[in-house]
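Fold the following.
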Amino acid sequence: MFVATVIVSAVLAAVLAASAAFKLSHRSEAVQQYTRLGVPEDKLDYLAVLLLAGAGGLLIGLFWWPMGVAAACGLIVYFLGAVAVHLRAGELRTVPTPIAVELLAVAALVLRLTTR
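Reported below is the predicted structural model:
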């Protein structure tokens, strides 16, 4: 079961790092995407830092389980907010992405609690 925890945590950390890099790039497509959602460009760096903290917490959590649990809980809250922002903006076609990452965060939490 710990192997599953490692795989889910590593995949989720990679997804979070990629999303953070996209936000930190401030490329026009990133800015436009988040502007459509009502997120100002100056907030993208803060969101990226939260994602990187979550990714780091998941990886540290492989060695110290309370950190993994805390990181997964934080990511669950973050992505619940992301789903709400997408729904509020009426961006229904992009809602599946934060939902999928949300489910990965829930899986990481369940696995980390199971394998502590």
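
rest of the way, CA atoms for contacts and neighbours
OK.

quick check, distance from the host helix or strand of E29 to the centre of its chain.
Per DSSP states H and E, E29 falls inside helix 28-36. How far helix 28-36 lies from its chain's middle: 18 Å, per CA atoms, centre = their mean, to the nearest Å.

So which elements touch the helix or strand that comes right after it?
For helix 28-36, the succeeding helix or strand toward the C-terminus, using DSSP H and E, is helix 44-60. Helix 44-60 is packed against helix 2-25, helix 65-88, with contacts defined by 3 or more CA pairs under 8 Å, 6 or more residues apart in numbering; DSSP states H and E.

In CSV, list those helices along with mean neighbour count.
Converted to CSV, those look like this (neighbours: other CA atoms under 10 Å):
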stretch, mean neighbour count
helix 2-25, 18
helix 65-88, 19
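
One more, please, to line up against the first structure:
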Amino acid sequence: MSIAYVVLAILLSAVLLMSARGKLTKDEAVVKGLTAAGVPLNWYPPLAIIEIIGAAGLIVGIFFAPLGVAAAIGVVLYFVGAVIAHVRNGDTKGAGAPATILLVAIATLVTRILSL
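As a prediction, the model looks like this:
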């Protein structure tokens, strides 16, 4: 296991949990961003659950590599979808945050694979 993966997994997990919290509490900034991406309010809880599961998988992946790889792949796909949703709805300005998280998720995936 690499120190880089541990650091990235913890960082990305924290970001995912903060994002999930924003969705579950319907934080004003989160609602504004997701509305611009065309995400209906009733999708917030399932999306938050996916983020929580991803965060848990990344942390457990520190100790069990296959789960870390699977979780990182899931988080990458989640944020690919988020970027696509923003761009498809003409919210290119709002695509920056999910694109940044996507890059961190890709780095997390690569470091987990390289540390096998």
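
before we move on, the earlier item: what would the helices and strands packed on helix 44-60 of structure 1 look like in TSV with distance to T35 of structure 1?
As requested, these are exported to TSV (distance: least, CA to CA, whole Å):
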stretch	distance to T35 of structure 1
helix 2-25	12
helix 65-88	11
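
wait, isn't L109 of structure 1 in contact with M67?
No: the criterion here is CA atoms under 8 Å, and L109 of structure 1 misses it with M67 at 10.6 Å.

average gap between the helix holding E29 of structure 1 and structure 2?
For helix 28-36 of structure 1, the mean distance from the matching residues in structure 2 following superposition reads 2.8 Å, by mean CA distance after the TM-score superposition for structure 1.

Please name every helix or strand in contact with that helix.
Using 3+ CA pairs under 8 Å, 6+ apart: helix 28-36 of structure 1 touches helix 2-25.

sorry, back to before: what angle do the helix holding E29 of structure 1 and helix 44-60 make?
100 degrees (axes from the mean of the first three to the mean of the last three CA atoms, to 10 degrees).

what residues does helix 28-36 of structure 1 touch?
F22, K23, P40, E41, A89 (CA atoms under 8 Å, 6 or more residues apart in numbering).

One more: stretch 54-67 of structure 1?
5-6, 9-10, 12-14, 16-17, 68-72, 74-75, 112-113, 116.

Of all the helices and strands packed on helix 44-60 of structure 1, which one comes closest to L52 of structure 1?
Closest approach to L52 of structure 1 among these is made by helix 2-25 (6.0 Å; CA to CA).

which secondary structure elements does that closest one contact?
Looks like helix 2-25 of structure 1 contacts helix 28-36, helix 44-60, helix 96-114 (3+ CA pairs under 8 Å, 6+ apart).

can you pull the contacts of the residue lying closest to I101 of structure 2 once chain neighbours are set aside?
Among residues not flanking I101 of structure 2 along the chain, F79 sits closest, at 7.1 Å (CA to CA, 6 or more residues apart in numbering). Residues in contact with F79 of structure 2 (CA under 8 Å, 6+ apart) are P98, A99, I101, L102.
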